[in-house]
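[1] The following block contains a protein sequence and its predicted model.
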Amino acid sequence: MKYPEVWDLDSIFKGGSHSEEFAHFVKETDRLLGELADSIGEEVTLDQLEQHIHSVQQLMQRTRQASAFVSCLTAQNVKDKEATLWQGKMTEQATKIQNIWGTIEDFLGELDANQWENLVSRPSLSGVTFNLEERRLQAKEKLSPNEEKLAAELAIDGYHAWGNVYNSAVGRMQIPFEENGQEKLLSAGQLQNRLNSSDRSVRERAEIVSEKAWEKEADLFASTLNHLAGFRLNLYHARGWGDVLKEPLAINRMKKETLDAMWSTITENKPKFYEFMTRKAQLLGVEKLAMHDVHAPLPVEGDTSISYEDACDLIIKHFQPFSPKLASFTEGALRDGWVEAEDRAGKRPGGFCTSFPLSKQSRIFMTYDGTMANVATLAHELGHAYHGHCLKDMDPLAQRYAMNVAETASTFAETIIADALVKEAPTEEVKLSLLENKISRSLAFFMNIHARFLFETRFYEARKEKLLSVEELNSLMEDAQKEAYGNQLATYSPTFWASKLHFHITGVPFYNFPYTFGFLFSLGIYKKALEAGRSFEDDYIALLQDTASMTVEDLASKHLNVDLTKKDFWQEAIDLILVDVDEFMELTNS
């Protein structure tokens, strides 16, 4: 089957960033937001409160629909100025939603025990009881509703504006790169693909060019990062929050004990991965891996490029034995143009999946160039889309899962493909290449993400005292990378703090450790799926449907019968990767 490589956005809103349909939709949302805000008085009855909760949930869906559309427009063409302007309106509407919720949360916090029980026992709210309780408790730890409203409004042209400055600056970057005797101007996303090239000389040149490009913009990006952090820290201080991890842990519905157990177990297992890194360096003919070598493919005969169409067929084929429902969903998503995969200039770097809740669809963004890493990315993002599909008929609040469990379905899907490819490898050389790719993906979670976490934790502590210079940020970044990688690399990327979008995102603080959590959590689920076989499909869907309705510790206890605050679960998940390391070492022991 022929699968389109350019996504269909017209079925969502026709006309792109100049869509009259979209403009009307946004204007109507503004009207509805104003009506709801005006209808909430200083006092409310329980019946009115119940109705307000339903109304704001529906408006959440409208703003998510519009925001997803704008994110697609800005990703597919970073020079789309009209789409960039729409980002401001999306932030404005999100702030209005946030302020309405602030008022509702204040009412929830003032309810006595009998009133609270009366409210949450109502059938229409049965699907969001956990979410309302969560908001009720969090409201008690914040500023007054008026103060929170003011902070949210100031954030539009302060906090969020700095994030937009970063995105705009990255979007205009044109990085010179010599290729086939000609100098080309590449976007940041295109250069990233060169850093993953199978040709080491290309990777080396790309790393040099990349560091220079980000160093050139470093003064600007140091300003954006410092001011983003400053705004966040000042808000935390006003709320009386001293721990910078308080908010990210709350957002991810997890305990500090769980985070500590995960990182300490990973650290204890790193020496085994150092052995793998040393062996890979030998296979590449170098003394130590450079940063650009860690995730690069091995130069193995028979490991050829795979077309987009073949990649789609391969993913569907290997999803089928695990979950016919997942396979059927994937085929439909690929066939119906849910994926933007074309390799062209002007696209933003990276990949993502975004949901359109009113359309009950998703869209996937990536730049596909035929590598196995691209196949893994496609499977990963399709997993995200399936997660949204499983939740599409639930109450809006019960669809808002946290980032750490957001990575569950995606990594589960990616692992299915990685394992299947290894088992079906036509030659030992291809098997070796696929094994290496699979292990290297785990290094991203155990080391690259760990470096980001270490950097961000230390940066925020330092930022409490002063603004940090480019040189200080570079030093913090390189020190974090050396620690996370066990000082095993020949080169590091001191400007990574500038090049990594996740440090500059305003929507979610600490956009790092949830990835590692999701990776290992999904491996634990995968282990159970292997043991249960096809019968696990419905259990898996039930787990996904609970991801926005309980803490991760309760989710794991209910569906996997494990305690995430203990090391046992994390070790069992890591053991699955260690089996791959042992096999890799055995295959290359010559």
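    Perfect, I can see it now. Since we're looking at a predicted model, the values are computed, not measured.
[2] going forward, measure contacts between C-alpha atoms and count neighbours the same way
    Will do.
[3] which stretches of the protein form strands?
    For the chain, the strands defined by DSSP state E occupy 175-179, 182-186, 339-340, 352-356, 361-365.
[4] Present those as TSV; the columns should include mean neighbour count and distance to Asp260.
    Shown next, in TSV, are those (neighbours: other Cα atoms under 10 Å; distance: least, Cα to Cα, whole Å):
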stretch	mean neighbour count	distance to Asp260
strand 175-179	16	40
strand 182-186	13	40
strand 339-340	24	36
strand 352-356	21	28
strand 361-365	23	32
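[5] for comparison:
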Amino acid sequence: MRFSYTSAFGPQAFDTRAYDSRVFDTQAGSAAGDFGDLPEWDLSDLYPAVDAPEVKRDLDWLEEACASFANDFEGKLADLDGAAMYDCILRNERISQVAGRLGSYAGLLYYQNTVDGTRAKFFSDIQDKITNFTAPLVFFSLEVNRIADNTVESMLEHADLARYRPIFERMRKMRPYQLSDELERYEHDMSVVGASAWNKLFDETVADLKFNVDGTELGLEAAATLMSDQDRSKREAAAREVANVLGKNIKTFTRVHNTLAKMGDVEDKWRGMPTPQTGRHLSNDVEPEVVEALRDAVVAAYPKLSHRYYELKRGWLGLDKLQVWDRNAPLPMEDDKAVQWDDARKMVMDAYAGFHPKMAELAEPFFTKGWIDAGVKDGKAPGAFAHPTVTDAHPYVMLNYLGKQRDVMTLAHELGHGVHQVLAAEQGELLSSTPLTLAETASVFGEMLTFQKMLAGAKTQNERKVLLAGKVEDSINTLVRQIAFYDFECKLHDARKGGELTSETINDLWMSVQGESLGPAFEFMDGYETFWSYIPHFVHSPFYVYAYAFGDGLVNALYAAYVENPEGFQDKYFDMLKAGGSKHHTELLAPFGLDASDPKFWDKGLSMISSMIDELEAMD
């Protein structure tokens, strides 16, 4: 929904890159004792239980608050002075906070166990009630966008209201695409049986998939991770079984993608949006030309990044051609020893403290106060995310920790999100949320700090080689793979305009970006053409994926600026995170002398990865 009220669990709540680049291993439910005492969420900071009186209290308050808000302000916004509009915004913000707390609690419970019928019902019921209660609020952005510019400017002269200027500016960017009030209300009411329902179908289908690999029944997490096992025969067996199971379910996935793409096309047509990507760019507060500059820079760099690296890896593995099950394979000299949870915690916290003690202090409560859920469990959502909840609570981090080096980097990544969300909370509910393009900044920077700390501690050339290769692979998965995914989505949505797409057509679109992005070192097994079907971003948040590439490229340039001129960098960095969504990317990057609208900006970030490949080549 682009105009109606939205609460918790928006797209920025999740970081599910694990589906492609951060695969996990072993069987669900078997790992908790293997890596130490893995933490679990304590959700009591939100609510004591699903049947707690506080839940009913907040639902009752929300229903009344939304009704009274509409009664007090609908049809009257243009006549308000700055002080009255400020009161209006504060009431809107409080509604957002209470709805967000309810939605966060229900969502976090659900993602702990997506196959639990009680949790699924609670989540669905809460979503339904929030949607119904907040329906009267749909008028707000529509009516604001009908107020004359000079009237809005007069309101914003009020000192307290002035800090909310970014809210008004972002709303008014959507003016050309508004529907009538009646249609906006209809879309709001239908949302729970629209995209949301198809998202649930996708989630439940993926959660129920079973993969039989060498006689063992596995879930998706476990099967996918075997594609990064030391044993090549296990990697192949897993890849072929994933392809087999996806192939058997491809009709369902095809229906989901056809429906969601068509729904998007219909909405775009009614709103007059020029491209399927326009809504995402507007919600990200980023200009289309900036995204295209990023996309073009990465595609142009395929030969010097992924093509060159995978040719090196082909040689290290002693193969004539790489197969898809070799892409995330460990190097022959890589130590497969599991990293204990306490060791992972120490690695990340030492790296954070090495940057600035404050960063470690902000991360500490995640480990000590039940803000992390780390173990792999039956029914738990795959991947990893950091969800900010609401600004009068705190974020929660979800992992599926299985002791790999990449799991350590995932911990660093999600803690970066968490630190960012804690710092941005002081902006309040309406200004704390960071556009997706900037939401990855602290997470990727946290990874970079952890990687550099580990690299500095490498005792042998082989250890350094493994670390460098791992970082390059993560960067390829973040930059190259995500831009290839973005191209796939663009092709899919464009093709859907011409009519219903068959599974074979979508498969062909997927394969059209694979060889281009991965390079000539690869062959592609039969069945790999279906691997688009289990990537959640295409379903939950179309065109989300370029935000990962944006964040990785931005952080590479940011880290280079830190190395070149560390004096005062930490203070500027914390100020950037504290700003949340209150500033445009140009304002946030200006203190560092960086400009994402300059095409050379992206080349600077890409050059950092290329230089790592240079070092790897020199080691051979």
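    On my side now, so go ahead. Note that the structure is a prediction, hence the values are computed from the model and not measured.
[6] sorry, back to before: would you mind giving the strands of structure 1 as CSV with distance to Ser39 of structure 1 added?
    Compiled in CSV, these are given as follows (distance: least, Cα to Cα, whole Å):
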stretch, distance to Ser39 of structure 1
strand 175-179, 52
strand 182-186, 51
strand 339-340, 40
strand 352-356, 27
strand 361-365, 32
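[7] To Thr45 of structure 1, which of those strands lies closest?
    strand 352-356 (32.7 Å; Cα to Cα).
[8] What range does that closest one cover in structure 2?
    Using TM-score structural alignment, strand 352-356 of structure 1 corresponds to residues 385-389 of structure 2.
[9] same thing with stretch 170-177 of structure 1?
    By TM-score structural alignment, stretch 170-177 of structure 1 lines up with residues 206-213 in structure 2.
[10] what does stretch 230-246 of structure 1 give?
    With TM-score structural alignment as the criterion, stretch 230-246 of structure 1 aligns to 262-278.
[11] With stretch 398-416 of structure 1 instead?
    Aligning stretch 398-416 of structure 1 against structure 2 (TM-score structural alignment) gives residues 431-449.
[12] Please name every helix or strand in contact with the longest helix along structure 2.
    Taking DSSP state H as the criterion, structure 2 has its longest helix at helix 82-112. Judged by 3 or more Cα pairs under 8 Å, 6 or more residues apart in numbering; DSSP states H and E, helix 82-112 of structure 2 is in contact with helix 53-73, helix 117-134, helix 149-155, helix 159-162.
[13] looking at those helices, which is closest to Lys369 of structure 2?
    Closest among these, once you apply Cα to Cα, is helix 53-73, at 21.2 Å.
[14] Which residues does that closest one contact?
    For helix 53-73 of structure 2, the surrounding residues in contact (Cα atoms under 8 Å, 6 or more residues apart in numbering) are 47, 88, 91-92, 95, 98-99, 102, 129, 133-134, 136-137, 139.
[15] Which positions within it qualify as buried?
    For helix 53-73 of structure 2, the buried set under the neighbour-count rule, 16 or more other Cα atoms under 10 Å, comprises Val55, Asp58, Leu59, Leu62, Glu63, Ala65, Cys66, Ala67, Phe69, Ala70, Phe73.
[16] ok, average deviation of it from structure 1?
    Helix 53-73 of structure 2, aligned to structure 1 and superposed, deviates on average by 3.3 Å (mean Cα distance after the TM-score superposition for structure 1).
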